[in-house]
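[1] Got a predicted structure plus its sequence, pasted below:
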Amino acid sequence: YNEAPQYAIQDEVKRLTVENNKQAKENQELKAEVNSLNEKVKNLEEKLNMLLKNK
């Protein structure tokens, strides 16, 4: 088989590493956003339950 030059492989590894790090950062941000929204939903559910009980 035809072996790719070492520098080409290293460049691709660097590119993929950068891409992977960006994705990881984005995943963390999205996870934080989801957790925040879960908290809001939980609070709204609690408020709703209190309102329904007080009828």
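    That came through fine.
[2] okay, CA-based contacts and neighbour counts for the rest of this
    OK.
[3] any idea how far Asn38 is from Ala24?
    For Ala24, the distance to Asn38 equals 21 Å [CA to CA, to the nearest Å].
[4] show me where this protein has helices.
    Ranges of helices in the chain, per DSSP state H, are 6-53.
[5] and here's the other structure:
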Amino acid sequence: MKQGSSHSGRRSLAAKVLAATGDVETVQMILGHSELDHSKPYVTVSQDTLRHAFELAL
């Protein structure tokens, strides 16, 4: 894998789990972090996910 790292893989996994479940605590458990703040750097929300959440809220 070129231009990849263990952290980029963890970020991808965290983003996919968050998009699938909407549960950041599940992401925390999968990443093995004892504190939720430790998981935050790995969690990104895509524009599509934000747009979908906004549309659901309306």
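    All right, it came through fine. For clarity, every value in this text was computed on a predicted model and none was experimentally measured.
[6] TM value for the aligned chains?
    Once superposed, chain against chain, the TM-score is 0.34 (TM-score structural alignment, normalised by the length of structure 1); 22 aligned residues with a CA RMSD of 1.7 Å.
[7] helices and strands around the helix ranked longest in structure 2, which ones?
    Secondary structure of structure 2 per DSSP H: the longest helix is helix 6-21. With contacts taken as 3 or more CA pairs under 8 Å, 6 or more residues apart in numbering; DSSP states H and E, helix 6-21 of structure 2 sits against helix 24-31.
[8] mind listing what's buried in the helix it packs on?
    By 16 or more other CA atoms under 10 Å, the buried positions in helix 24-31 of structure 2 come out as Val24, Val27, Gln28, Leu31.
[9] now the longest helix of structure 2 and helix 24-31, what's the angle there?
    140 degrees (axes from the mean of the first three to the mean of the last three CA atoms, to 10 degrees).
[10] Quick check: buried residues in helix 6-21 of structure 2?
    Quick answer for helix 6-21 of structure 2 (16+ other CA under 10 Å): Arg10, Arg11, Leu13, Ala14, Ala15, Lys16, Val17, Leu18, Ala19.
[11] Looking at these, spot the one nearest Leu56 of structure 2.
    Ala19 (14.3 Å; CA to CA).
[12] Where does the closest residue to the closest one other than its chain neighbours sit, in terms of helix or strand?
    Once flanking residues are discounted, Ala19 of structure 2 sits nearest to Thr49: 6.9 Å by CA to CA, 6 or more residues apart in numbering. Per DSSP states H and E, Thr49 of structure 2 falls inside helix 47-57.
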